[in-house]
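# based on what follows, work out the 3D shape:
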Amino acid sequence: MNSNFQHKENGSAAADCSGPRYEVRNKIFYFLFLLSAAMGHEVFYITCLPCIHWNLDPFLCRRLVNMWTVVMYIGQVMKDLLKLPRPLSPPVVKLEMRVDAEYGLPSTHAMAATAISFTLLLSAPSRIQFQFEVGLLIAVTLSSLVGLSRLYTGMHSVLDVISGVLISALLLFLTYPFWETFDHLQLHSIFSPLVALSLPLFLSYTYPELDHYSTTRGDTTTILGAGAGCSVGYWVNQQLGQTFEPQGVLPVPLPALTADALARGVARFLVGVAAVVGTRQVVSTFSLKMLHSWYGVEKGDSSARRRREIEVPYKFITYTSVGLVNSIVANRLFVLLGLL
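Prediction:
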């Protein structure tokens, strides 16, 4: 990373306060790895993962969400239990300061990228006809780019990234034999909605406490809430007999990329993103107002949302709603608008 950046020091107090400044020497690497790093951020999870549900197969999205939730929770908890620091800056240049207060090992970006890429690779052959070698190449490339991006952005060490990949691979290996069983229970058990809501909420409230504020608890609650909402939504769809999954003999061929199919796919993406982002904004605003009123928090107290009694319920309610909209409402909007 250091070969692509140059520190610019002037010895002033302002420079010390703002941290090391830098100039980009290789714009191709800079934008490639920033884009790769974005695959581990909320904007990717709230747009691209649901897009698999809307435009490919809800079954595949369900598998991805389930594994993503498990892997990310374990990774986040490990960070705050091990308490191993991120690389020091200087000598590295850190490009993402929002999560700098988090601990380093393991890299949850690397964990998520590995889990998402290889869960899709392992699940897709039973649903879609494609060349496995091509899928494997894509999975390795995407997960490698995300892992390398964590080194480039200065947020993780090589050990952090390798640990994240290995932990994720171990979780995939241990859980893979039970995916079918869990899928059946998730869709058919009468207890599925209760477990899907109560267990993630319990895990959010019992998340390990730190001696300083970190974004890990809030981000973990976001992930658990989204997973809970999606799980309940998939159960509801199954009970209604409207799963919106491909019908007929499986695996089915990949849909032809015609102009009409592309236009419909783009339209579904735009409508779906508008629905989930709109839900996120409305529910988060409303839930925060209700919680601030309940706990007597002043309107302008922006730090109040860091308190457990506010952060956990507001994020859980918000992203459970997002998960429900993604899994239940979006496809019905597509039917109403003639996009399916």
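# C-alpha from now on. contacts and neighbour counts both.
Will do.
# what's the distance between Arg21 and Ser149?
19 Å (CA to CA, to the nearest Å).
# so between the two, which is more surrounded?
It is Ser149, of Arg21 and Ser149, that has more neighbours when counted by other CA atoms under 10 Å, with 28 against 15.
# what comes up buried for the helix or strand Thr220 falls within?
Using DSSP states H and E, Thr220 sits in helix 216-240. Neighbour counts over helix 216-240 (16 or more other CA atoms under 10 Å) mark 216-236 as buried.
# for stretch 144-160, same thing?
Within stretch 144-160, judged by 16+ other CA under 10 Å, the buried ones are 144-157, 160.
# strands - which of those land there?
Judged by DSSP state E, strands contain none of the buried residues of stretch 144-160.
# pull out the buried positions in stretch 326-335.
Result for stretch 326-335 [16+ other CA under 10 Å]: buried residues 326-334.
# residues in contact with it?
Under the criterion CA atoms under 8 Å, 6 or more residues apart in numbering, residues 50, 53-54, 229-230, 233-234, 236-237, 244, 268, 271-272, 275-276, 340 lie in contact with stretch 326-335.
# quick check: the farthest pair among these?
Gly229 and Leu340 (22.7 Å; CA to CA).
# quick check, central residue of this protein?
Tyr45 (4.1 Å; CA atoms, centre = their mean).
# so what's that residue closest to, chain neighbours aside?
The shortest distance from Tyr45 to any non-neighbouring residue, by CA to CA, 6 or more residues apart in numbering, is to Met39 (7.6 Å).
# and the one you found, how far is that from Gly272?
For Met39 relative to Gly272 (CA to CA), the value is 19 Å.
# re earlier: I'd like the next helix or strand past the helix holding Thr220.
Next helix or strand after helix 216-240 toward the C-terminus (DSSP H and E): strand 252-253.
# now that next one, how far from the chain's geometric center?
Put simply, strand 252-253 sits 27 Å off its chain's centre (CA atoms, centre = their mean, to the nearest Å).
# let me know the next secondary structure element after it.
Downstream of strand 252-253 (by DSSP H and E), the next one is helix 259-294.
# packing partners of the very next helix or strand once past that following helix?
Heading C-terminal from helix 259-294, the first helix or strand you meet, by DSSP H and E, is helix 308-324. Packing partners of helix 308-324 (3 or more CA pairs under 8 Å, 6 or more residues apart in numbering; DSSP states H and E): helix 192-205, helix 216-240, helix 259-294.
# one more to line up against the first:
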Amino acid sequence: MSSHHEGTASPTPAAPPVKKAPEKEPRLDAGNKHHDHYARRLPPCRHAMRNYLLPIVRWETPYLALMQDKLRSPALDSYFAVTANLGTHTFYMVFLPILYWCGYTNIGRAMVHMLAAGIFFTGFIKDMLCLPRPLSPPLARITMSGSAALEYGFPSSHSSNAVSVAIYALYKLHSAREDHHPNVFLALQLLCYWFAISIVFGRLYCGMHGFLDVVVGSTFGGAIAVAQLIIEHSFDNWLFVTSPLPPLIITLVIFVLVRIHPEPADDCPCFDDTVSFVSVVIGINVGAWHYAMTGLAIDDPIPSTNPFRLETVGLPRATLRILLGVVVIFLWRATMKPTLFTVLPPIFRLLEQLRLNLPRAFFLNASKYTSIPTLRGDDNVIPSASELPNLLKNLAHPRKRSVSVGPQSAADAYETLAYRNRRRRESINSLDGAVQEDVAWSPVVKKASLRDLRSSSRQREKSPLGASPLPTPAASRVHSYEQMMGTGHVEGINITPDDSETELVTQSPAEAASEKREIFMQLMKPRVRYDVEVVTKLIIYSGIGYVAVCANPILFEFVGLGTGIRTGSI
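Below you'll find the predicted structure:
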């Protein structure tokens, strides 16, 4: 299960009032009849697209469970849980600044642009369509991240990031093939393929995504990598001019993109991650433009490159550069976060009074709180310094992982309820057919017991996936996984398939409300999110990008950790 967050949670939503359904209600997806959360929260167009794709997510779930059951082992659980960290925002945000400080500015800039595009587009679609992850049970979710399961499933951000990075790296590797020994060249190619395959397949193995999620996510990643390779040189030529207009345009465009990001139907952290990463794009472009204007940068291989030669700097000083750079970034974050949490709320209250605020769902308006408590676990991109010991401890014990079964987010809970309701409707329809068949064939109509009718209907009904069960072990396994879908096993609470089926046929409004309350009580309560957090992330992560590509390289020169370009030694 995901880790606990500090803060006061919003109350568990009450069951919607029972209303007389209009005639077109049966056209809604079965998951939105009775538990019609998404029908009420999403615009018709978004809701229609969700309904079109949701059956695919449900169809592939038992097959994912079958695959997971066939392949799972403790060693593979640990392997894919650990390698999933190579696709996280934290890994990239720690790794990318080092590329800048070691002279690989071209690779660092390309990586930031591709990853930000991947996070933005996949997060945009996630919040637009609100599609759940494949149901657990039957899947077990294996992760070392406390927040991953709280996001929607479609499409996979991990897959997009991994594929874009791998394709870009392979292209650059082939472009400089003559610079590498054949064995080294082969090893580097295999490393790229291993990186992408481990992360993409790992999302399936770990039960975090379905086939549709990773296919579409990987497609996005490939398209983003190709676009980056096509426009990177012309983009750099446009940016690095004496006029400050290009970085200003980039900043304004990103502000607009943040504003048009769709509102989700549930409290999903996709938007937070999007804001963090696109803010870094602002910072690295403003910072790169400024650093190019200082005269400290060189133009090889691209403008605004931080000069670096390991032979000149030496390994000890190079290590100190990296350590100092990381410390400065953490100091910036640790200083600015409490400062902005103090300065921004009064400004937001004033804007709210003037009706100039831009409220967002699941964020508390400044007029409704007086101060912001110390927040922990509120950042999925760069952890606070106080969390570093725990992260290092996890790295020291790589087998540590969490295996969760059952709903973990609001999206999971609503999907569990929706799937239960779908089975209810199918059971009722099957019972109706069983009654009519008994009447047609019996010379004397007898009053059958409800349990007998259920037994008869279960023998006649088709698989929920639309195909009759086949007498093969694999098909039998798939059918058993179908029966586990929507049971909602959480922390020792297990509604078995047989027990759930005996209760699926009829349900009163009071029972529906109790069922919904039971599911939501099993979830971790989300922390309060404050309206100033959006602007805070914009400022902090823009600053992190600026510090990484401009402020730190300048600092290195002035404290004697540079390459001596100021004295003309290079």
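# where does the TM-score land?
TM-score for the superposed chains, counting by TM-score structural alignment, normalised by the length of structure 1: 0.81, backed by 313 aligned residues with a CA RMSD of 3.0 Å.
# using a markdown table, lay out the buried residues of stretch 326-335 of structure 1 together with distance to Pro313 of structure 1 and secondary structure.
Output for the buried residues of stretch 326-335 of structure 1, formatted as a markdown table (distance: CA to CA, whole Å; DSSP: H, G, I helix; E, B strand; the rest coil):
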| residue | distance to Pro313 of structure 1 | secondary structure |
| --- | --- | --- |
| Asn326 | 20 | helix |
| Ser327 | 21 | helix |
| Ile328 | 22 | helix |
| Val329 | 22 | helix |
| Ala330 | 24 | helix |
| Asn331 | 27 | helix |
| Arg332 | 28 | helix |
| Leu333 | 28 | helix |
| Phe334 | 30 | helix |
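# using TSV, lay out these together with distance to Trp179 of structure 1.
Supplementary listing: these in TSV, determined by distance: CA to CA, whole Å:
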residue	distance to Trp179 of structure 1
Asn326	22
Ser327	19
Ile328	22
Val329	25
Ala330	25
Asn331	24
Arg332	27
Leu333	29
Phe334	29
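# quick one: map the residue nearest to the centre of structure 1 onto structure 2.
In structure 2, the residue matched to Tyr45 of structure 1 (TM-score structural alignment) is Tyr92.
# right, and the helix or strand after the helix or strand harbouring that match?
Here Tyr92 of structure 2 sits within helix 89-101, counting by DSSP H and E. Going down the chain from helix 89-101 of structure 2, the next helix or strand is helix 105-129, by DSSP H and E.
# buried residues, that following helix. List them.
105-129.
# which residues are in contact with stretch 180-190 of structure 1?
192, 231, 234-235, 238-239.
# check contacts around the counterpart of Gly218 of structure 1 in structure 2.
Matched by TM-score structural alignment, Gly218 of structure 1 corresponds to Asp272 in structure 2. Asp272 of structure 2 makes contacts with Val534, as judged by CA under 8 Å, 6+ apart.
# ok, and the closest non-adjacent residue to Val93 of structure 1?
Gly154 (5.5 Å).
# helices along the stretch 1-150 of structure 1, start to end?
Assigned helices in the stretch 1-150 of structure 1, in chain order: 13-18, 27-37, 42-45, 48-55, 58-82, 108-123, 132-152 (criterion: DSSP state H, counting those that start in this stretch).
# which other helices and strands contact the fifth one?
Packed against helix 58-82 of structure 1, as judged by 3+ CA pairs under 8 Å, 6+ apart, are the following elements: helix 48-55, helix 108-123, helix 158-175, helix 216-240.
# in structure 2, point out the residues matching that helix.
Using TM-score structural alignment, helix 58-82 of structure 1 pairs with 105-129 in structure 2.
# any idea how far that stretch is from the chain center?
With CA atoms, centre = their mean, you get 12 Å for stretch 105-129 of structure 2.
# now stretch 429-437 of structure 2: which residue numbers in structure 1?
Residues of structure 1 matching stretch 429-437 of structure 2: none, counting by TM-score structural alignment.
# list of residues touching that stretch?
The contact list for stretch 429-437 of structure 2, computed with CA under 8 Å, 6+ apart, reads 453-454, 456-458, 460-461.
# at 7 Å instead, please
By CA atoms under 7 Å, 6 or more residues apart in numbering, the residues outside stretch 429-437 of structure 2 that reach it are 453-454, 456-457, 461.
# could you dump those residues to CSV with neighbour count, secondary structure and distance to Asp438 of structure 2?
Output for these, formatted as CSV (neighbours: other CA atoms under 10 Å; DSSP: H, G, I helix; E, B strand; the rest coil; distance: CA to CA, whole Å):
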residue, neighbour count, secondary structure, distance to Asp438 of structure 2
Leu453, 18, helix, 9
Arg454, 19, helix, 13
Ser456, 17, helix, 10
Ser457, 21, helix, 11
Glu461, 19, coil, 15
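# export the residues you listed to TSV and tack on distance to Gln228 of structure 2?
What follows is the contacts of stretch 429-437 of structure 2, written out as TSV (distance: CA to CA, whole Å):
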residue	distance to Gln228 of structure 2
Leu453	61
Arg454	58
Ser456	60
Ser457	56
Glu461	51
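# which of those residues sit farthest apart?
Of all pairs in those, the most separated under CA to CA is Leu453 and Glu461 at 11.8 Å.
# ok so, going back, ok, the contacts of stretch 180-190 of structure 1 vs Lys8 of structure 1, which is closest?
Closest to Lys8 of structure 1, out of all of the contacts of stretch 180-190 of structure 1 and judged by CA to CA, is Ser231, at 49.1 Å.
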